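**Q** starting from these lines, generate the structure:
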Amino acid sequence: MLLLSQLKNDFSFSALVAGFVAVLVGFASAIAIVFQAAKTAGADQAMLESWVWALGIGMGLSSMGLSLWYKRPLIIAWSTPGAALIAATSIELTMAQAVGVFLFVGLMILLTGVSGLFSRLSKAIPSPIASAMLAGILLNFGIHLFTALRSEVLLVGVMLLTYIVARMFVPRLAIAFVLFVAIVMVLMTGQLELSSVSITFSKPVFVIPEFSLSLLIGLGIPLFLVTMSSQNLPGVAVLKASGYSAQNISPVISVTGISTLLLSPFGGFTFNLAAITAAICTSEEAHENIEQRYIAGVSAGIFNLLTGVFASAVVGIFVAFPEELVLALAGLALIGVIGNSLKMATEIKQHQDAAILTFLVCASGVSFWEISSAFWGLVLGMTVVVSHKLFTRLKRS
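**A** Reported below is the predicted structural model:
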């Protein structure tokens, strides 16, 4: 009863919408990569729906549980870089072997969380470097707003105008107004075709795992490294940039490991801290009071659960949205986060060079050995920070 009373007092429509927008952006922008990954692993239509069921249930329960427990918007997502890695692999594997790899990765994530290793690593990263990494990752989402404007002048133009006007009069509800106007427009212009969408319950499919040492090394270890460097590290940066630097990360990482272990046999290939979608839920757009933004995490959890329970219908709906709408919505929702991250990245003079270099590498999108620019930007930034400290000590001695 106390929990329900607190939820009622803390509830806000802006946080509810932030959760929905986060799920919409997450699914609509990356579900195609998940489909490719599933097909690479040999999934048929039934298994494809099972993957979406597992991902929705895992993200939903984890996000809701963590957000309610810590009273912070802790958003759990699938590993998009991980899905891309699976989809692009040249290694032949069966679904059973893929599940074996996912279980291995889940165990490694759990051990990393329980040991506290990842938490200690993330605390060693200066806030300006983490903020610069986040700004670099999010920059392209802001730029995509205007590339979408070029191809859909009317739709995106009206969304942009709605955002500017709403920010002046009802800043907390700006994204809600943008979403409403966008949906009305695509319905009126016939760009949202829902006639082929059928509402049916998902049917999870259990797969007995098979383990192959070569696959665990050749695919499992890269999948683990990509998830930790390209998803969890930026996820921590989002929390720090949004004022949640005191959050204990180890239990959160442990929960993602447990979720992966439990749901891998059904297609839940890898869970981790969200970055892009988390930035939507942790921003001032969700709520001006940082203590009440956890409602956005609960909201995202509920909508993720719905995507799992009604996987086939939800996937059809998300795919039906015009790509330009999703790109514009994400760009508008992240404007405040990008600005705040850039401010935090450059406010400490001694870290400015390192932060700018980190930002540029992350924004470039460059990758080596299937490891994303977020990792390499962080490596370069930390190298500059450590070198500066060593040089300062040598000068003093």
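
**Q** make it CA atoms for all contacts and neighbour counts henceforth
**A** OK.

**Q** helices or strands up against the host helix or strand of residue 255?
**A** Residue 255 belongs to helix 249-263 when assigned by DSSP states H and E. With contacts taken as 3 or more C-alpha pairs under 8 Å, 6 or more residues apart in numbering; DSSP states H and E, helix 249-263 sits against helix 45-70, helix 95-115, helix 117-123, strand 271-273.

**Q** now it: how far from the chain's centre is it?
**A** Centre-to-centre, helix 249-263 and its host chain are 15 Å apart (C-alpha atoms, centre = their mean, to the nearest Å).

**Q** quick one more, to check against the first:
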Amino acid sequence: MSAAPRDSSTSHAVAAGVVTALVGFTSSFAVVLTGLRAVGADQAQAASGLAVVSVTMGLGCIVLSLVHRTPVTVAWSTPGAALLAGAAVPAAGWAGAVGAFVVAGLLYLLTAAVKPLGEWVARIPKAIASAMLAGVLLTLCVEPFRALASDPRAIAPVLVTWLVLLRLARRWAVPGALLVAGVVIAVAGEPLGDGSLLPALTWTMPDFDWRTTIALGLSLYLVTMTGQNIPGVAVLESFGYRAPLRSALTWAGASTVLTGPAGGFSINLAAISAALAAGPEAGDDRDRRWVAGVTCGVVYVLLAPLSVLVTTISAAAPDGIIASVAGVALIGTFASSASAALSDTDHREAGAITFLVAASGLSFAGISPAFWALVAGGVVLITLRLRVR
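**A** As a prediction, the model looks like this:
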């Protein structure tokens, strides 16, 4: 009598895991590719990076869900990829970016080992962290509209599809826009090359340039912790699960250190997509929803071989179309970050300054605006707290 409900719950969990992986991959891989190319990766290196993060986050989902019997979903750092997309090529080139990835991984491991460090990061005012992310995202989110002015025939179908699906089926808005972008690329894009579409890892020795370490490594760590890991814990707890943060940080840190030279820039606990695997859509039996996490991981691993194909297609796309898909994929994140940055009246001025500095493109001593935005916001916050009342 109990077999049928159990089987039904399992099938719902499997379906939820598949949806989680497909939505997670298709809605933001364009952001990942844009970010890797922005910091100096060539086409092969970007494909390698996309492949290794797909595998490591997939294996993370499988291992953590099985060990903890919790629907744990691991994802690439979309805020981190957006941070990379808004950065310039480091002075040390792609090797410098790779060094920053490794440093971020070491910081994840350090956070897992030293509990107070994670608590300190969690104490960064939400307004400051959100403002930094919103400022970085602003330049990416306006790209679809700049591209629309340059090539309306290519970009308009993507934006219209996104808007219609946003109204009718929000979850599939970005994947739908991506599908239409694929049609546009097939019609108006450059011919695909004749090279192999099988994934191949490209290895680059890290260059630990101190400026890049601060500009990218530290910023990547902070934006991933505040924008993904900490919210990811909150999402799981909202469904009654205890998030295995230390285990997740250990996995993310070790994976990033080991695969950073192959382009593995950062993975973390999933935040938004985590709700698909941990919520009621994964079945009524909460004790069986871990199956959704395992299934999500399997699908991510199966999607990894597509990295070369999607990178090749992206390279053949008309100017602006991949940036447009990345931009609409980040609009929701931008909206929530901007709202969080300015909604707290006690931190509003500091949040506004942080946002403006991050969006300004200010670069000093070779260090990116994301870092200086945190510094500026912190200075304003401390100054206002010290003012005479």
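
**Q** give me the neighbour count for residue 224 of structure 2.
**A** 27 (other C-alpha atoms under 10 Å).

**Q** that one: what secondary structure?
**A** Following DSSP: H, G, I helix; E, B strand; the rest coil, the label given to residue 224 of structure 2 is helix.

**Q** in structure 1, what residue corresponds to it?
**A** Structural alignment places residue 224 of structure 2 opposite residue 235 in structure 1 (criterion: TM-score structural alignment).

**Q** list the contacts for residue 225 of structure 1?
**A** Applying C-alpha atoms under 8 Å, 6 or more residues apart in numbering, we find residue 225 of structure 1 in contact with residue 371.

**Q** measure it to residue 79 of structure 1 for me?
**A** From residue 225 of structure 1 across to residue 79 of structure 1, the span is 11 Å (C-alpha to C-alpha, to the nearest Å).

**Q** quickly note the distance from residue 361 of structure 2 to residue 83 of structure 2.
**A** 12 Å.

**Q** of these two, who's got more company?
**A** residue 83 (27 against 19).

**Q** please, which helix or strand holds that one?
**A** Short version, using DSSP H and E: residue 83 of structure 2 is in helix 78-85.

**Q** got the contact list for that helix?
**A** Contacts of helix 78-85 of structure 2 (C-alpha under 8 Å, 6+ apart): 28, 31-32, 34-39, 133, 136-137, 140, 216, 220-221, 223-224, 227-228, 265-266, 370.

**Q** just the ones of the residues you listed in strands?
**A** The strands, defined by DSSP state E, take in nothing from these.

**Q** looking at the helices and strands packed on helix 249-263 of structure 1, which is closest to residue 351 of structure 1?
**A** Residue 351 of structure 1 sits nearest to helix 117-123 of all those, at 15.9 Å, using C-alpha to C-alpha.

**Q** got a list of what the counterpart of residue 318 of structure 2 in structure 1 touches?
**A** Structural alignment places residue 318 of structure 2 opposite residue 322 in structure 1 (criterion: TM-score structural alignment). The contact partners of residue 322 of structure 1, by C-alpha under 8 Å, 6+ apart, come to 191, 192.

**Q** how near is residue 322 of structure 1 to residue 147 of structure 1?
**A** In terms of C-alpha to C-alpha, residue 322 of structure 1 sits 14 Å off from residue 147 of structure 1.

**Q** before we move on, back to that, now do the helix holding residue 255 of structure 1: everything it contacts.
**A** Counting by C-alpha under 8 Å, 6+ apart, 54-55, 58, 62, 66, 76, 102-103, 105-119, 236, 268-273 sit against helix 249-263 of structure 1.

**Q** have a look at how far, on average, that helix is from structure 2.
**A** Compared with structure 2 after fitting, helix 249-263 of structure 1 has a mean deviation of 3.3 Å; criterion: mean C-alpha distance after the TM-score superposition for structure 1.

**Q** which residues touch the residue most central in space within structure 1?
**A** Against the mean C-alpha coordinate of structure 1, by C-alpha atoms, centre = their mean, the closest residue is residue 274 at 3.1 Å. By C-alpha under 8 Å, 6+ apart, the contact set of residue 274 of structure 1 is 75, 76, 77, 78, 231, 232, 234, 235.

**Q** which among the residues you listed gets closest to residue 370 of structure 1?
**A** residue 231 (13.7 Å).

**Q** from residue 302 of structure 1, how far off is the closest one?
**A** Residue 231 of structure 1 is 22 Å from residue 302 of structure 1, by C-alpha to C-alpha.

**Q** between the two, tell me which one has more neighbours.
**A** Taking other C-alpha under 10 Å, residue 231 of structure 1 and residue 302 do not tie; residue 231 has more neighbours (26 against 23).

**Q** right, and that one touches residue 272 too?
**A** Yes. Residue 231 of structure 1 is in contact with residue 272 according to C-alpha atoms under 8 Å; the separation is 6.6 Å.

**Q** in the stretch 251-397 of structure 1, what residue spans correspond to helices?
**A** Taking DSSP state H, counting those that start in this stretch to define them, one finds helices in the stretch 251-397 of structure 1 at 276-282, 294-309, 311-320, 323-333, 335-346, 352-364, 373-396.

**Q** list the contacts of the fourth one.
**A** Just to be clear, that refers to helix 323-333 of structure 1. 21, 24-25, 28-29, 141-146, 148-149, 151-152, 155-156, 159-160, 163, 175, 178-179, 182, 280, 285.

**Q** give the buried residues for that helix.
**A** 324, 325, 326, 327, 328, 329, 330, 331, 332, 333 (16 or more other C-alpha atoms under 10 Å).
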